[in-house]
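# sequence first, then the predicted structure:
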Amino acid sequence: MSHPNPSPHRLSRRAAALILLSLIVGCSNDGATADERGPSDPAMKAIDAFIRQSGIDTSRPRWRRSLKRPPKVRFDPSKAYFWKLKTNRGEIRFRMLEDIAPMHVGSTFYLTRLGFYDGLSFHRVLEGFMAQGGDPAGNGSGGPGYQYQGEFSKTARHDAAGVLSMANAGPGTDGSQFFITFAKTPSLDDRHTVFGRAESPESLAVIRKIESLGAKRDPGRPKLPIVIESATILIE
């Protein structure tokens, strides 16, 4: 898979904690997994059901590159969905735009539930532009084994730092590779799907730290490794 062209509401604390506990995903270094009772959220139930039906064997070599495309799921409009990336440079929390890009959010959550992103790196980081990751090949050429169409909206644009958007190699080739903007990049609008935003000062500070490790030009190899240690889903 290619990359973006450089030319270019609340619940009580206890309830929220219980939901967060049930939605910890993937297999982190300490062995934490999703709550055995499973999540109560309908969208997450649908994703988990698809995973069970697919019989995915994550112990198989190269399993990340031969996955089935998940169905589009319905998200609860009364809830807020977040995606948290714990990297070796800090944590970034994105508010997801599931109402605008349900397929992109659903696919990302599906991959997250599988532990797909855990251990992957940001292979391309360009100062003043963006950081790109999510490639199981680690070089910008890989994907999850399926592709899907973009979801575009005039209300979700590349208009600030911290925008979460999907990389592609042209129409209909969206997959697992995503990027995080470092600045306003309107040249990417209607070419790459915006499906989340990092807005907290803490998350934006981590994004700036990642940018500081970037290169000035392609291929954009970072000065030091930037690794996704774990990806988790939070619902509030």
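That came through, no problem.

# from here on, just use CA atoms for contacts and neighbour counts.
OK.

# burial count for the residue nearest to Lys84 when sequence neighbours are not counted?
Closest residue in space to Lys84, ignoring its immediate chain neighbours: Arg93 at 4.3 Å, by Cα to Cα, 6 or more residues apart in numbering. Other residues near Arg93 number 23, with proximity taken as other Cα atoms under 10 Å.

# presented hereafter is structure B, for comparison with structure A:
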Amino acid sequence: MSIRGWGTFRNVLVVIAFMLLVAGCGAKGNAVTLSDGKSDNGPIKAVSWDRMPQMSIDLDKQYKAKIATSKGEFVVELYAKAAPVTVNNFVFLSNEGFYEGLKFHSIIESFMIQTGDPKGNGTGNAGYRIPDELSSESVYEEGTVAMFNTGAPNSGSSQFFICTGPEASNLNRQPNYTIFGKVVSGMDTVRLIASSPVENGSPIEDIIIESVNIETV
């Protein structure tokens, strides 16, 4: 689901076969890839794992994510100390290239833009769930980055949204979505994405994440 209906389907590949790959670098679980056995750009990236990643971020460091999209770039400061599990998950998925090529599948200009679904229709995830981290003192306001969940506790995975307008403040009445960052530069790009023409909450034009690069300070 997407935040408005918390809801096309991305054309993945013509012939789909499942391959189990053992993820390296410390027990990240079995990675499942979708592949037709051919790729002009090397191995097909993993799109699903059977468990959430082990903690690998350094809480003494500050993390930022530079996100390049087909509409421009923006930078998110990640709240590693306030939401360590969620930030660790986001950093893992970003470093695995999970977000590259994914769409902003849901847009409500006065509320939010949402992405991170490998299916592209609001129903996908990374194959596992992560616990909520709802003790943050941060609030939902323009630029706030939060983890989407299904409405059930501890159901976040890969989808996230960025608050873009005054309606986002309504979430402060019952903060059920883990806040794990905020846009610190490039908010003009976020607003440009938010102003894209939509039909039934989905943008008419495909707006794609081209890359997510994690930087540490």
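Looks like it arrived, so ask away. This one's a predicted model, so the numbers in the text were calculated from it and none came from an experiment.

# residue in structure 2 matching the residue nearest to Lys84 of structure 1?
If you follow Arg93 of structure 1 across to structure 2 using TM-score structural alignment, you land on Val75.

# just give me the mean distance for the helix or strand containing its match relative to structure 1.
Under the criterion of DSSP states H and E, Val75 of structure 2 resides in strand 72-78. The superposed strand 72-78 of structure 2 is, by mean Cα distance after the TM-score superposition for structure 1, a mean 0.5 Å from where its aligned residues fall in structure 1.

# how about the nearest residue to the residue most central in space within structure 1, chain neighbours excluded?
Centroid-nearest residue in structure 1, with Cα atoms, centre = their mean: Thr108, separated by 5.3 Å. Spatial nearest neighbour of Thr108 of structure 1, chain neighbours left out: Ser176 (7.1 Å); criterion: Cα to Cα, 6+ apart.

# by contact count, what packs against the strand holding Val75 of structure 2?
Applying 3 or more Cα pairs under 8 Å, 6 or more residues apart in numbering; DSSP states H and E, we find strand 72-78 of structure 2 packed against strand 63-69, strand 179-185, helix 187-194.

# after the helix or strand containing the residue nearest to the centre of structure 1, which helix or strand is next?
Element membership for Thr108 of structure 1, per DSSP H and E: helix 102-114. Next in sequence after helix 102-114 of structure 1, counting helices and strands by DSSP H and E, comes strand 122-126.

# which part of structure 2 matches the helix or strand just after that next one?
Of the helices and strands lying after strand 122-126 of structure 1 in sequence (DSSP H and E), the nearest is strand 130-133. Here strand 130-133 of structure 1 aligns to structure 2 at residues 112-115, judged by TM-score structural alignment.

# try stretch 21-35 of structure 1
Going by TM-score structural alignment, stretch 21-35 of structure 1 sits over no part of structure 2.

# average distance between the helix holding Thr108 of structure 1 and structure 2?
Averaged over the aligned pairs, helix 102-114 of structure 1 sits 0.7 Å from structure 2 after superposition, using mean Cα distance after the TM-score superposition for structure 1.
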